[in-house]
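A.B. asks: Make a model of this:
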Amino acid sequence: MAYIIEPWNGISLNLSDGPFTLSDSLSINLDFVWISFPPLPWVSPSITAEYTAPLFTAGIAGSSNLIQQIAALSTDDLRSVLWSTAGAAQQNSQIRFNVANTSDDARMSIWSLAESVAGSQVLPWNYTGTADGQHASVWGFALQSDRTGFVSGWVMNTRYRDRIATLDWFSVNLNGFIYDDSAAMLALLNNDNPLAINLDFSGVPAALESATKIRLQFGFVKPKRPSVPHDISRTITARKATPRDTTRLIPWGAGTSVWNNWNLPYPVDNGPPIPPDPIDPPARKIVYLIMNTLQVTDVATGTPLDIQGVNISVDIDSLSWKFSGTVYGQGTLDLVRPDEDGMKDIHVTINTHEWVFSIERYTSDEKFPTTKFSISGVSRTQYMAAPFAPVRSYTNSSATTAAQAANAELENTGFALAWPTAGDGDLPDWIIPAGALSYRDKTPAQVVAQIVTTAGGVMIPSMDADSWIIQPRYKTSPWNWDTVTPDAAIYIGMVRSRSARYEPAPAYDSCFVSGVSQGVSVDVQRAGSGGLNPMPDVLDDLITAAAPAISRGRNELAATGNKVVETLSVLIPEQGAAPGVLRPGQIITVTHDNPDSDYVGLVIANSISVQKAGGAEIYQSVTLERRA
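C.D. replies: You can find the predicted model right below:
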């Protein structure tokens, strides 16, 4: 839209500091919008004011930029010559060459008719010869200068921009960081220092680069610098690089549908279920002979500790393993109790399975003649949670992935995450846009749990290392457990006792998962169910892609329906023998002599108890969740 500004011969612009260029002289194009940055706050829409004046047939002489805005003047109008018949001149001078007078008779030379000399130059006196015919031209038309090859019926707005621009060659900066110009752009927006520019074309030619337009460009100009690869992370992720520095007239880009229905319209018969690959089954014996061992040492000095009555436990929602035991003697207590340097670590070995715990508290039970203390502690992963880890608040300023954001919380702490994403039973990774991850007063473990639970995942703490395993709560949905390959197997002959309780719950078949301020919305349905019985909607700020929405919806549906929670008291064989120490999140099968009695369940908790001195009796109480 053109805005008429009067008077047109003077324009006063008061603008913030910024570079501008002048390219033409007869029109002013004011563009206050930088093509890759949102509009300036005081202008919307862009203002364009143009002043044009007709150019007549006179060309640009000598490529001069000094242009008078007047009509071209005809040159040499009064010098035209009419070529016509020349009047007769010196008619009286005509001489007829006749008989020459005789002279020099002595030489016997008779003068006769004179020979014609330079006869080729005989020209009738009534015609004027043409001079410099090769320079003949039609007077009244100005010649075009310095515009070789230009053909136009009218004056065209021919631009010569960028013809003298030179390219700066850089080597790619492979180890650099992605440039962030947001601070520089913000500084321009918040700059209140005035800058006055006066343009006055009243009768004074403007010395410009070209002759048809003036363009003032204000805004941030990126410095010339080498390119930096966008994917310079030290870990390779299967994802598409985030677009940056794209020239878009619409800041938010192309629109995409936020509604995805991942349910097949009708069930598909894939044939009979494929039996899972066999695992190493436990040895089936009538009697199991195991030499149980319990060893507890001080990590700092390696001193054996007199600790009995050991209990170790964990569940699927725990950030760490829990420990409790009984210490005999003040000397042993002094080696493990917390002091001004913090908590002390102990090393526990049960049938070659190892744990490391930090002792956080103790209580006394002094009765003559013995001195007995009860101690308790946690595995080292608890250091990333309250009250040991500091809290902070944060909002991501640039796009990242879920795995990168979770690992960033543990940077420089010595703790790590094992987050596989390639397998069918793994928790997916996804893109988190800028501003989507925001929290206040949280510890690193809380932030990682927030990210992981968004996609329906859990954090399984390590027994003796400073790490977690990240996986879905249900690596395989319960309705597919008949075809899954279990992580471990328990033979019913290894079970000392068992108990179970029935837990009824609605059997939902549809779950609507959606982001809040940004993201996607996905209706996750069990294939073939039709989604006729939906569960309450799930809303999460970090649902910014379809992959975490599908994973979250599947795990939410997997937890519904009638189920049986069963506890099995199972012996613990040595390292490498089935079933080993069972961890939460594992899918195990309980085998019987009659295969029809076999069933599959999900380990949701485990508790190990050493009942007698020296480890005479050691059992693990495994809690399973299975379908009713």
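A.B. asks: rest of the way, CA atoms for contacts and neighbours
C.D. replies: Noted.
A.B. asks: so Lys372 touches Thr332, yeah?
C.D. replies: No - between Lys372 and Thr332 there is no contact under C-alpha atoms under 8 Å: 10.1 Å.
A.B. asks: any residues in contact with both of those two?
C.D. replies: Residues touching both Lys372 and Thr332 (C-alpha atoms under 8 Å, 6 or more residues apart in numbering): none.
A.B. asks: Run through who's touching whichever strand or helix holds Ser376.
C.D. replies: Using DSSP states H and E, Ser376 sits in strand 370-379. The contact list for strand 370-379, computed with C-alpha under 8 Å, 6+ apart, reads 320-330, 333, 355-366, 463-464.
A.B. asks: rerun at 6 Å
C.D. replies: Contacting residues not belonging to strand 370-379 are listed as 320-329, 356-366 [C-alpha atoms under 6 Å, 6 or more residues apart in numbering].
A.B. asks: Show me which of those residues are buried.
C.D. replies: 320-329, 356-360, 362 (16 or more other C-alpha atoms under 10 Å).
A.B. asks: farthest pair in those residues?
C.D. replies: Using C-alpha to C-alpha, the buried ones among the contacts of strand 370-379 span at most 27.8 Å, a distance reached by Ser320 and Gly329.
A.B. asks: Tally up the residues packed near Gly528, please.
C.D. replies: Neighbour count of Gly528, defined by other C-alpha atoms under 10 Å: 14.
A.B. asks: next one: Thr303
C.D. replies: 13.
A.B. asks: Return the distance of it relative to Thr326.
C.D. replies: Look at Thr303 and Thr326: by C-alpha to C-alpha, to the nearest Å, they are 17 Å apart.
A.B. asks: Please, which helix or strand holds the residue lying closest to Ile375 once chain neighbours are set aside?
C.D. replies: Distances taken as C-alpha to C-alpha, 6 or more residues apart in numbering place Tyr362 nearest to Ile375, at 4.2 Å, with adjacent residues excluded. Using DSSP H and E, Tyr362 sits in strand 353-367.
A.B. asks: could you say what helices and strands that strand packs with?
C.D. replies: strand 344-350, strand 370-379 (3 or more C-alpha pairs under 6 Å, 6 or more residues apart in numbering; DSSP states H and E).
A.B. asks: quick one: it to strand 344-350, angle?
C.D. replies: Computed by axes from the mean of the first three to the mean of the last three C-alpha atoms, to 10 degrees, the angle separating strand 353-367 from strand 344-350 equals 110 degrees.
A.B. asks: Would you agree Asn29 is in contact with Gln217?
C.D. replies: No - at 8.5 Å, Asn29 does not count as touching Gln217 under the criterion of C-alpha atoms under 6 Å.
A.B. asks: Please generate a structure for the following sequence too, so the two can be compared:
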Amino acid sequence: MATRRRDIELRWLYPGRTKRTWRIPWGLAKRIPWIVVPPKPPKPPPPDDTFPPGDRVGLNLGCPAIDVRGLAPLNLGVTACYAVRPTRRTYIVLNSILVVRLPDRLPIEVDAVSIAQSIDAWGATFDLSLCDPEQLELLKPNANGPREIEVTLNGYVWTAIVEAYNSRKEFVAGGVSISGRSRTALLAGPYAPARTKVAPLQRTAAQLVGEELASTGYTADYDTVDWVVPADAWYYDNTTPLDAISRIAEASGAVVQSDPEELTLRIRPRYPTSPWDWPDTTPDAVLQDDIVTSVNLQVVSQPLFDAVVVTGETAGKGVTVRVKRNGEAGTLYAPQVSHPLTNTAAVGAEHGRNILGDRGEQASVDLTFPLFPAPLAAGETGRVLPLDLVEVQASEGTWHGQCTAVRFDARTDGKALVIEQTITLERHYSDAD
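C.D. replies: Predicted coordinates for the structure are as follows:
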């Protein structure tokens, strides 16, 4: 029993050996296949957020800085311009009126004043109602000519000559009213004599204007294109100095305006800034619709001219200029114009620019609002004159227009003195806004 157990143990300790044969095949290896793995497609970009992150906000600072003490508004675009504009629930105006006779400054009592001026006339017209009819004797002409007066409305000054009066007598009511024009009327008929002239020497247009005002006490503010006029090219017959100056201004498409206060004539282009440049031009006045008490609009349509021919009239001294709007075909011509002083391409081009400014869809907009005295506070508008560029901030958006006429009215409304101005703006839909 012991021997058998040992045999078993030996077999477990020394297992039997088994022969195995291994064969490894030898031969040419297969070619490694060429595999091009395409790049992984990029991940699509994340969708744009409705609102950019706070450090990447583009600011459209489209509004002019508002000069309000202690306030630094952040104006963002046209809509925000209207939203953040300085508005007030109440506007208080302390109106004042003063009329004196010149040069002794004798006070004249009036209860109503109306002053009107437009770009189509060189001067303003005046109508005044006298409180005391006996003061009419103080304003009648004397040996030196018509009487001169000075009118001040809320600090703004005008001067005029008294040319006519009207006396009304009624059982209960009555009164005396006087009328006149700007003092530059003394350069026109019937006060200034008509003359005949030929300029024998070469002169510039500004020099020709200066010669018309020599020894008159009047000056010229010449603010338009100037050019050389050849000898003997400028002549006229039976013409007053003011009419001659107006004729010189017409050659470049300019107009003549009287300074409200001084003895000065202003010669300026009919369009100091072309309508297509109005939105990018600093305006002369800003008007908010909060202070407007009356609006009247009349649509005006003109063909969309893009070219015009301007020519001279004197053989050998004139030129012919074809003026075309930049960037346009130049195929729809405005009626041809001619002038004896179209002597250079520069004056012809300026005349043509002013002609092409009056084109396309337009509107004549009358706006009535108070005449705020200077210095102006936020949201207030002072005196506006013809040729001023006005920016109107309205609820429907901001737009620009050039003042073509203005009327100032001062009257007694019960016990209060009311002073308003009504301006007529030429608004362009085709070329501006």
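A.B. asks: Could you measure from whichever residue in structure 2 pairs up with the residue nearest to Ile375 of structure 1 over to Thr240 of structure 2?
C.D. replies: Correspondence of Tyr362 of structure 1 to structure 2, assessed by TM-score structural alignment: Tyr165. With distances taken as C-alpha to C-alpha, Tyr165 of structure 2 is found 25 Å from Thr240 of structure 2.
A.B. asks: tell me the contacts of the equivalent of Gln362 of structure 2 over in structure 1?
C.D. replies: Taking TM-score structural alignment, Gln362 of structure 2 has Lys563 as its aligned residue in structure 1. Residues counted as contacts of Lys563 of structure 1 (C-alpha under 6 Å, 6+ apart) are Glu503, Arg626, Arg627, Ala628.
A.B. asks: Could you find the closest non-adjacent residue to the counterpart of Asp541 of structure 1 in structure 2?
C.D. replies: Using TM-score structural alignment, the partner of Asp541 of structure 1 in structure 2 is Pro340. Distances taken as C-alpha to C-alpha, 6+ apart place Glu313 nearest to Pro340 of structure 2, at 4.7 Å, with adjacent residues excluded.
A.B. asks: same check, this time on Thr544 of structure 1
C.D. replies: Nearest to Thr544 of structure 1 is Gly519, by C-alpha to C-alpha, 6+ apart, at 3.7 Å.
A.B. asks: roughly how far apart are Tyr474 of structure 1 and Gln586 of structure 1?
C.D. replies: 9 Å.
A.B. asks: who has more neighbours, those two?
C.D. replies: Shown here are Tyr474 of structure 1 and Gln586; by other C-alpha under 10 Å, Tyr474 has more neighbours (23 against 19).
A.B. asks: which residue packs closest to that one, ignoring adjacent ones?
C.D. replies: Asn555 (6.0 Å).
A.B. asks: Need the residues that contact the lengthiest helix in structure 1.
C.D. replies: Scanning structure 1 for the longest helix, with DSSP state H as the assignment, gives helix 546-558. Residues from elsewhere that reach helix 546-558 of structure 1 (C-alpha under 6 Å, 6+ apart): Ala455, Gly456, Ser477, Cys511, Val513, Val524, Ile543.
A.B. asks: could those residues go into a markdown table alongside neighbour count?
C.D. replies: Shown next, in a markdown table, are the contacts of helix 546-558 of structure 1 (neighbours: other C-alpha atoms under 10 Å):
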| residue | neighbour count |
| --- | --- |
| Ala455 | 29 |
| Gly456 | 23 |
| Ser477 | 15 |
| Cys511 | 26 |
| Val513 | 25 |
| Val524 | 25 |
| Ile543 | 30 |
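A.B. asks: before we move on, back to that, figure out which of the helices and strands packed on strand 353-367 of structure 1 is closest to Val590 of structure 1.
C.D. replies: Nearest of those (C-alpha to C-alpha): strand 344-350, 23.2 Å.
A.B. asks: which ones are touching Leu263 of structure 2?
C.D. replies: Per C-alpha under 6 Å, 6+ apart, neighbours of Leu263 of structure 2: Tyr218.
A.B. asks: how about a cut-off of 8 Å?
C.D. replies: Arg183, Thr184, Gly217, Tyr218, Thr219.
A.B. asks: ditto for Thr281 of structure 2
C.D. replies: Thr281 of structure 2 makes contacts with Thr273, as judged by C-alpha under 8 Å, 6+ apart.
A.B. asks: Quick one: map it onto structure 1.
C.D. replies: Thr281 of structure 2 maps onto Val484 in structure 1, with residues paired by TM-score structural alignment.
A.B. asks: and that match, how far is that from Val581 of structure 1?
C.D. replies: 20 Å.
A.B. asks: any idea what Trp419 of structure 1 aligns with in structure 2?
C.D. replies: By TM-score structural alignment, Trp419 of structure 1 lines up with Tyr222 in structure 2.
A.B. asks: Around the spatially closest residue to Ile419 of structure 2 that is not a sequence neighbour, count how many other residues there are.
C.D. replies: Excluding the flanking residues, the one nearest Ile419 of structure 2 by C-alpha to C-alpha, 6+ apart is Ala410, at 4.3 Å. Neighbours of Ala410 of structure 2 under the rule other C-alpha under 10 Å: 22.
A.B. asks: Pull the contacting residues for the aligned partner of Ala410 of structure 2 in structure 1.
C.D. replies: Under the alignment defined by TM-score structural alignment, Ala410 of structure 2 corresponds to Val610 in structure 1. For Val610 of structure 1, the contact set (C-alpha under 8 Å, 6+ apart) comprises Gln308, Gly309, Val310, Asn311, Ala616, Glu617, Ile618, Tyr619.
A.B. asks: Please repeat the previous calculation with a cut-off of 7 Å.
C.D. replies: The contact partners of Val610 of structure 1, taken as C-alpha atoms under 7 Å, 6 or more residues apart in numbering, are Gly309, Val310, Asn311, Glu617, Ile618.
A.B. asks: What separation is there between it and Thr326 of structure 1?
C.D. replies: Applying C-alpha to C-alpha, the value for Val610 of structure 1 to Thr326 of structure 1 is 11 Å.
A.B. asks: neighbours of the residue nearest to Ala578 of structure 1 when sequence neighbours are not counted, just the number please.
C.D. replies: Using C-alpha to C-alpha, 6+ apart and skipping the chain neighbours, the partner closest in space to Ala578 of structure 1 is Pro282 (4.9 Å). By other C-alpha under 10 Å, 19 other residues sit near Pro282 of structure 1.
A.B. asks: Okay, the counterpart of Leu138 of structure 2 in structure 1 and Ile286 of structure 1: tell me how far apart.
C.D. replies: Counting by TM-score structural alignment, Leu138 of structure 2 lines up with Leu335 in structure 1. As judged by C-alpha to C-alpha, Leu335 of structure 1 and Ile286 of structure 1 stand 43 Å apart.
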